[in-house]
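Visitor: A structural model of the following input is requested.
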Amino acid sequence: MAPPSAAPRPAIPSRSSNNRLDRSRRAAPQVFERLRDLITSLTLPPGTPLSRAELAAEFGLSSTPIRDALMRLAEEGLVDVFPQHATLVSRIDVRSAEQAHFLRQALELEIVRLLALSPDADLVAHLYDLIAQQRGFAKNGDLESFMAADNEFHAALYAAADKRELWVLVRSRSGHIDRLRRLHLPSSGKAQDILRHHRLIARSIGEGRPDEAQMHLRVHLSGTLSDLARIRDLHPNYLAGSPPAASRSQGGPADG
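Guide: Okay, the predicted model is just below:
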């Protein structure tokens, strides 16, 4: 089967800055992490072609670590590999996003309950520090740093509950939901909603209110998927299975 048409190729930031590698670490995991960040932040949007030769030149590597990094991205469903033809950044798979949301919600509901049953003042202070950082990023319009701080907030919950390995598992399944979240983040009031939910979760944990912590977490995690129809309308070409804009405008069948 022929691959879909590729999107114009955005420039990958120069190796002179963000793409420098730590020579004390294996190269392939670093390339994977860098490309994954670029994909989940939508710097490399769905449909972007990824050339092994160009990536090897950009990172100053042989083709082998580039191939290994692309294979890991394919395992997470973040790229589509068409042998002997092209590797493209995948479109956002809504079903995969829903699966990741279910996993994350199931784990974090139990984690916040566990933490609220034994409140830790140091943890709560750390959570409020992260919220303050997020507030500053939101004020400056730095959405990438805002999302990174958002992940740090949730990672802190897993760490406090001694469930760090589960956070690694969640992150490995979250590429599609993270891209949906990134599409949703610029919506009016979205960043403020995230900050408010984080404050409510932190307060409930600090006050030893497990039921409230779970309630606020459930609302917090459901925000993006509950607005899926609008995200699809705004970004039809980014989501897998989205009907072409022309057919939608002519009253074609809606996507399920």
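Visitor: could you use CA atoms for every contact and neighbour count after this?
Guide: Fine.
Visitor: list the buried ones in stretch 26-34?
Guide: Going by neighbour count (16 or more other C-alpha atoms under 10 Å), the buried part of stretch 26-34 is Ala27, Ala28, Gln30, Val31, Phe32.
Visitor: can you give the contact residues for that stretch?
Guide: With contacts defined as C-alpha atoms under 8 Å, 6 or more residues apart in numbering, stretch 26-34 is touched by Asn19, Leu21, Phe59, Pro65, Ile66, Asp68, Ala69, Leu70, Arg72, Leu73.
Visitor: likewise for stretch 168-185?
Guide: With C-alpha under 8 Å, 6+ apart as the test, stretch 168-185 has contacts from 39-42, 76-78, 92-94, 96-98, 100-101, 103-104, 143, 147, 190-191, 224, 231.
Visitor: and Ala213, what does it touch?
Guide: Val112, Arg113, Ala116, Leu200, Ile201, Ala202, Ser204, Ile205.
Visitor: and the helices in the stretch 1-150 of the chain?
Guide: 27-40, 52-59, 63-75, 94-117, 121-139, 143-160 (DSSP state H, counting those that start in this stretch).
Visitor: distance to Arg248 for the ones you listed - can I get that in TSV?
Guide: Shown next, in TSV, are those (distance: least, C-alpha to C-alpha, whole Å):
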stretch	distance to Arg248
helix 27-40	27
helix 52-59	36
helix 63-75	30
helix 94-117	18
helix 121-139	34
helix 143-160	30
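Visitor: about what we covered before: in PyMOL, select just the buried ones from the contacts of stretch 168-185.
Guide: Selection of buried members from the contacts of stretch 168-185 for PyMOL, criterion 16+ other C-alpha under 10 Å:
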select buried, resi 39+40+41+42+76+77+78+92+93+94+96+97+100+101+104+143+147+191+224+231
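Visitor: how about this one, so we can line them up?
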Amino acid sequence: MPEHKTVDPQLYQTISDLHKAGGISVEDSASSKLIARNSRRLTTHIYDILRQEIVSLARQPGSPINENQICTALNVSRTPVREAILKLKDEGLIEIFPQSGTRVAPISLSGLANLVFFRSALETQSIKDLVSTITVENIAALNDMIAQQYFHARHNDCDNFHLADERFHEFLLTTANRKIIWDKIDREKGDLDRFRRLTLPLLGQMLDVTQEHQNIVSAIEMRDADIAMTALRDHLGNVLSVVQLLKGRHQFVFS
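Guide: Modelled structure (predicted):
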């Protein structure tokens, strides 16, 4: 399985800052509320770190999750780590077995089609709305993103290509004033992101994805909502065409 980068280093700095703030002993109510708020933020940042490690495949499906090691690495107590793990369990990214421990969940093949359907339904409608409001500056920004994707694809840089791919789709929805929709999609598509990461090293895959992005932008630029929606729907669905191939190559990461 290919190796991947982990997470934004700034998240680790935030953990350190929150840990210091949370360690101050105070009695007045205002300070108590601040510490409680910092505690919630600490849980969120631990969750973000673990989720990014899982989605990037830095923590591979089936690998154990050791709470003590996480506590030591981040210099935090068990409570926020446990809360973050439970949140990831609710998302299906972590499995907890009372008798045998905690591990990264395998990728659910049966759920991939539903995730693609969910994402496609929300994104294609947003594209329909975007076509009538897109500006010349927006089109230029999208074309710049595609140029970056071609660069990463030609240099076989899967990690930066994935990030550029994410920025492209986020920009489409944000520009369509659907940022809240993107945030929802982003939280639901963990398994789909892990699967997409496995597809990127396939020969020509990154170039094909970039060309599909170009087709979407060209249709938007022509103000043709139907073609743009079809191009986006086809693009999102194409990832499922290699399920059987990847299942044969990485059989132990799927359920």
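Visitor: got a TM-score for the two of them?
Guide: In this superposition the chains share a TM-score of 0.84, using TM-score structural alignment, normalised by the length of structure 2; 229 aligned residues with a C-alpha RMSD of 2.1 Å.
Visitor: quick revisit: okay, the contacts of stretch 26-34 of structure 1 in JSON lines with neighbour count and distance to Asp178 of structure 1 next?
Guide: Compiled in JSON lines, the contacts of stretch 26-34 of structure 1 are given as follows (neighbours: other C-alpha atoms under 10 Å; distance: C-alpha to C-alpha, whole Å):
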{"residue": "Asn19", "neighbour count": "17", "distance to Asp178 of structure 1": "22"}
{"residue": "Leu21", "neighbour count": "18", "distance to Asp178 of structure 1": "24"}
{"residue": "Phe59", "neighbour count": "19", "distance to Asp178 of structure 1": "25"}
{"residue": "Pro65", "neighbour count": "20", "distance to Asp178 of structure 1": "25"}
{"residue": "Ile66", "neighbour count": "23", "distance to Asp178 of structure 1": "23"}
{"residue": "Asp68", "neighbour count": "16", "distance to Asp178 of structure 1": "22"}
{"residue": "Ala69", "neighbour count": "21", "distance to Asp178 of structure 1": "19"}
{"residue": "Leu70", "neighbour count": "24", "distance to Asp178 of structure 1": "19"}
{"residue": "Arg72", "neighbour count": "17", "distance to Asp178 of structure 1": "17"}
{"residue": "Leu73", "neighbour count": "23", "distance to Asp178 of structure 1": "14"}
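Visitor: distance of Trp182 of structure 2 from Arg167 of structure 2?
Guide: 11 Å (C-alpha to C-alpha, to the nearest Å).
Visitor: who has more neighbours, these two?
Guide: Neighbour totals were compared for Trp182 of structure 2 and Arg167, and Trp182 leads with 21 against 13 (other C-alpha atoms under 10 Å).
Visitor: what about the more buried one, which helix or strand?
Guide: Element membership for Trp182 of structure 2, per DSSP states H and E: helix 179-188.
Visitor: residues in structure 1 aligned with the helix or strand that that helix is followed by?
Guide: Using DSSP H and E, the next helix or strand after helix 179-188 of structure 2 towards the C-terminus is helix 190-199. Aligning helix 190-199 of structure 2 against structure 1 (TM-score structural alignment) gives residues 175-184.
Visitor: mean per-residue distance, that stretch versus structure 2.
Guide: Superposing on structure 2 and averaging over aligned pairs (mean C-alpha distance after the TM-score superposition for structure 1), stretch 175-184 of structure 1 comes out at 0.9 Å.
Visitor: quick one: map Phe153 of structure 1 onto structure 2.
Guide: That one, Phe153 of structure 1, aligns with Phe168 by TM-score structural alignment.
Visitor: and what of Ile201 of structure 1?
Guide: With TM-score structural alignment as the criterion, Ile201 of structure 1 matches Ile216.
Visitor: contact partners for its match?
Guide: With contacts defined as C-alpha under 8 Å, 6+ apart, Ile216 of structure 2 is in contact with Ile227, Ala228, Met229, Ala231, Leu232.
Visitor: look up how far Ser39 of structure 2 lies from the first one.
Guide: Ile227 of structure 2 is 48 Å from Ser39 of structure 2, where distance means C-alpha to C-alpha.
Visitor: count the neighbours of Leu55 of structure 1 for me.
Guide: By the measure other C-alpha under 10 Å, the count of residues near Leu55 of structure 1 is 18.
Visitor: that one against Arg67, yeah?
Guide: No. Applying C-alpha atoms under 8 Å, one finds Leu55 of structure 1 not in contact with Arg67, separated by 9.7 Å.
Visitor: map Leu127 of structure 1 onto structure 2.
Guide: In structure 2, Leu127 of structure 1 lands on Leu142 (TM-score structural alignment).
Visitor: burial count for that match?
Guide: Neighbours around Leu142 of structure 2, by other C-alpha under 10 Å: 20.
Visitor: do the same with Asp142 of structure 1
Guide: Neighbours of Asp142 of structure 1 using other C-alpha under 10 Å come to 12.
Visitor: over to Pro98 of structure 2?
Guide: 7.
Visitor: check Glu58 of structure 1 too.
Guide: Neighbour tally, Glu58 of structure 1, other C-alpha under 10 Å: 16.
Visitor: tell me the residue in structure 2 aligned with it.
Guide: Match for Glu58 of structure 1 (TM-score structural alignment): Ala73.
Visitor: so that match versus Ser16 of structure 2, what's the distance?
Guide: Taken as C-alpha to C-alpha, the span from Ala73 of structure 2 to Ser16 of structure 2 is 11 Å.
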